[in-house]
Structure formats: C-alpha cells, structure tokens
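Student: How does the following fold in three dimensions:
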Amino acid sequence: MGKNRLGEFEHRLLLAVLRLGGEAYSVPLVLELEERTGREVSQSSVFIVLQRLEKKGLLTSRLDEQTKPETGRVRRYFRLTPEAMRQLRESRSDLMALWEGISTTLDEA
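Tutor: You can find the predicted model right below:
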C-alpha cells in the first residue's frame, strides 16, 4: 500500500460513499455504515472523518442550499475524488492478494 494508508473507519466511510452513488451527506452514511457493520455509528464521528478525508484530498464537498431539513441546516454533500478511487482500488487489490488461498483454510477451521 502507499504511504497514505487509510484507517479502517476512513476506508469504510469511503466505501459507504461509493455504495451510495459516489456522493452523500452524513445521515445516509451513518445508516449505511450501521446497516453494513451492525455497529452503532455517531453522526459526529462520521462528519469529523469526512472533513479529514476532504483535507487529505479524498473527498470534495458542496453545500446544497435547496435542502433544509426540519433542523434548518443546509446539507453538505461529499463526493469521492479520483485519488479516493485509486486508493480504494489499491486497497482492494492488496486485500485480495492477502486472502488468496486462505478461504479453504478458513472453511476447514
């Protein structure tokens, strides 16, 4: 892997954005992560990591002035960058190489 390795939660969050079409705001991301992992995820932790990923150049964001939910807040949508896609592909390739030949060992255990 490259020198800018993703942390586990960062990796999961980027994958959740990808699963939601490549662009999403924090609430659907929380729901997606909770559904996929079976773990409780706080919206604040998701938003903090989204901002960190944006600073790393893995996400861009935009404010949607048209969507003001009952809270009156404008939603911030985050979109994957080409660099995020490159890192996800690299990570997938690395993990696939590590898993190669292990499935039969796991099944026998």
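Student: From here on, just use CA atoms for contacts and neighbour counts.
Tutor: OK.
Student: Determine how far the one helix or strand T104 maps to lies from the middle of the whole chain.
Tutor: Element membership for T104, per DSSP states H and E: helix 103-108. Relative to its chain's centre, helix 103-108 lies at 29 Å (C-alpha atoms, centre = their mean, to the nearest Å).
Student: Next, the structure of the following sequence, for comparison with the previous one:
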Amino acid sequence: MKGTYLGEFEELVLLTVGAMYPEAYGVAIMDEIKKEAGRSVNISAIHTALRRLEEKGFVKSNMGGATNARGGRRKRYFELTSFGKKALDEVQSMRMRLYNRITDINFG
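Tutor: A predicted model of the protein is given here:
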C-alpha cells in the first residue's frame, strides 16, 4: 500500500465520496465538488485522485450495471473504507488542534 499522506484535493475528493454514498462516481463527484466547494475540476483530475485513493486503501470501487443511457457502459462507484474514514478523522483532529491554538488577537 502507498503512503497515507492525504493532499488537499485528495481530502476534498475523499470527503465527497463519503458524503455521496452510495452514488459516488466520477462525474457525480466532480459536480458535487463544484456545487459544494465552488471549484471547477476536470474529470481526469477526479479519476487520478480516485485511483490514488484506492491505491492507498482509502476508497474501494465496484462496477454498476450497464445502462442504455450510457451506451451500455457501466459506472464505477466509489465507497469510503474504514481506513479512509480514519484518515479523514485524523486530518480533522489535527486541523482542530491547530485551529484551537490560534490566539484571540485583534486581526483588524
């Protein structure tokens, strides 16, 4: 398994996969990131991040059924693993520890 470092974009994709269960597939993830984060990303960036996340064990995937609407092609659905959830928990915990250390000074 590759390293467990989670980059900012990978974290965003991983959060989105978890939030969209059981309907997390490439285009839907891309659309949800645009809607929720206001970031336009291309589908190849999504697929690259999903492949890395799967190699690290943070997500797993399975193929859905073929549909006529997709010309007989199947969608690959992604799901957060317990290891992926643990990685998100650790990132959130670290961020909150650091955030809570910010002193109440006047930023004005």
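Student: Once they're superposed, what TM-score comes out?
Tutor: TM-score for the superposed pair, counting by TM-score structural alignment, normalised by the length of structure 2: 0.85. Supporting figures: 106 aligned residues with a C-alpha RMSD of 2.1 Å.
Student: and the longest helix that structure 1 contains, what does it pack onto?
Tutor: For structure 1, the longest helix by residue count, based on DSSP state H, is helix 82-99. In terms of contacts (3 or more C-alpha pairs under 8 Å, 6 or more residues apart in numbering; DSSP states H and E), helix 82-99 of structure 1 is packed against helix 8-19.
Student: what angle separates the host helix or strand of E36 of structure 2 from helix 8-20?
Tutor: For E36 of structure 2, the host element (DSSP H and E) is helix 26-37. Put simply, helix 26-37 of structure 2 runs at 100 degrees to helix 8-20, going by axes from the mean of the first three to the mean of the last three C-alpha atoms, to 10 degrees.
Student: Look up the average distance of helix 26-37 of structure 2 to its aligned counterpart in structure 1.
Tutor: Aligned to structure 1 and superposed, helix 26-37 of structure 2 gives a mean residue distance of 1.1 Å (mean C-alpha distance after the TM-score superposition for structure 1).
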